[in-house]
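Novice: Sequence first, then the predicted structure, then my questions.
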Amino acid sequence: CTLVREGEYDEARYTIRYFQPDGDGELRMDDGTVFLPNDRYPLDRTSFRLYYTSLSEAQQVIDVYVEDNMGQVVQKSFTFQNDTDTGE
């Protein structure tokens, strides 16, 4: 993921959080931070990776929110379906 900013502001601060309305899984940052649903985590860089691990066989939906300290929010939803096909 890359934050695309309209300007460079010295005082700009960003946070990330997620909510999981469907399913059960784990979202973590590339630095190993495991997110708890709806807790805010500071973003100290503009480029990062997120990893999702399914913990259920049902469809899963996560909503990821990136917010700045001026109240602007960008929300993205992701839907996953666990593949239980064994290949046989």
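Specialist: Alright, I've got the coordinates.

Novice: going forward, measure contacts and count neighbours with C-alpha atoms only.
Specialist: OK.

Novice: In contact with Val61, which residues are there?
Specialist: Val61 makes contacts with Gln20, Pro21, Asp22, Gly23, Ser77, Phe78, Thr79, Phe80, as judged by CA atoms under 8 Å, 6 or more residues apart in numbering.

Novice: Need the max-distance pair from those residues.
Specialist: Across the contacts of Val61, no pair lies farther apart than Gly23 and Ser77, at 13.4 Å, counting by CA to CA.

Novice: hold the first one in mind and look at this next one:
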Amino acid sequence: MKYPLLFSPIKINNVISRNRIVATPVGDYFEEKALGGAGIVVCGHTLVEPGRSSFSSADEPYAFHKYEVEHTQSKIRRAHQAGAKASIEVFHA
């Protein structure tokens, strides 16, 4: 195997991932990527400042709206249940 450590666990500070596969934040397949075996899944383009930027879309996570926080927490919970760790890509204008 060319990358013998790819499927072995990795510890980053106090977090242990089941493998070294990181699913990039493309699309809304957060749970599916975790179920597919990714060790870390990234919830992408999360807005972290009040007011949306002019080029954001309505389906992007928004850290200042209660529903969006709950929705994102639900996605993270499902990823954890599937055995993956979760990360958030922070976005600000």
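Specialist: Great, that's in hand. Values in this document were obtained by computation on a predicted structure and should not be read as measured data.

Novice: Report the TM-score for the pair.
Specialist: Overlay of the two chains. TM-score (TM-score structural alignment, normalised by the length of the first structure): 0.28; 49 aligned residues with a CA RMSD of 4.6 Å.

Novice: Return the subset of the contacts of Val61 of the first structure lying in strands.
Specialist: Under the assignment DSSP state E, the contacts of Val61 of the first structure contribute Gln20, Pro21, Asp22, Ser77, Phe78, Thr79, Phe80 to strands.

Novice: Let's see if you can find the most crowded of those.
Specialist: Gln20 (19 neighbours; other CA atoms under 10 Å).

Novice: Which helix or strand contains the spatially closest residue to it that is not a sequence neighbour?
Specialist: Closest residue to Gln20 of the first structure apart from its sequence neighbours, by CA to CA, 6 or more residues apart in numbering: Ile62 at 4.5 Å. Here Ile62 of the first structure sits within strand 60-68, counting by DSSP states H and E.

Novice: and what of Ile88 of the second structure?
Specialist: Ile88 of the second structure belongs to strand 85-91 when assigned by DSSP H and E.

Novice: Can you tell me what sits against that strand?
Specialist: 17, 25, 39-48, 76, 79-80.

Novice: picking that back up, residues near the residue nearest to Gln20 of the first structure, how many?
Specialist: 22.
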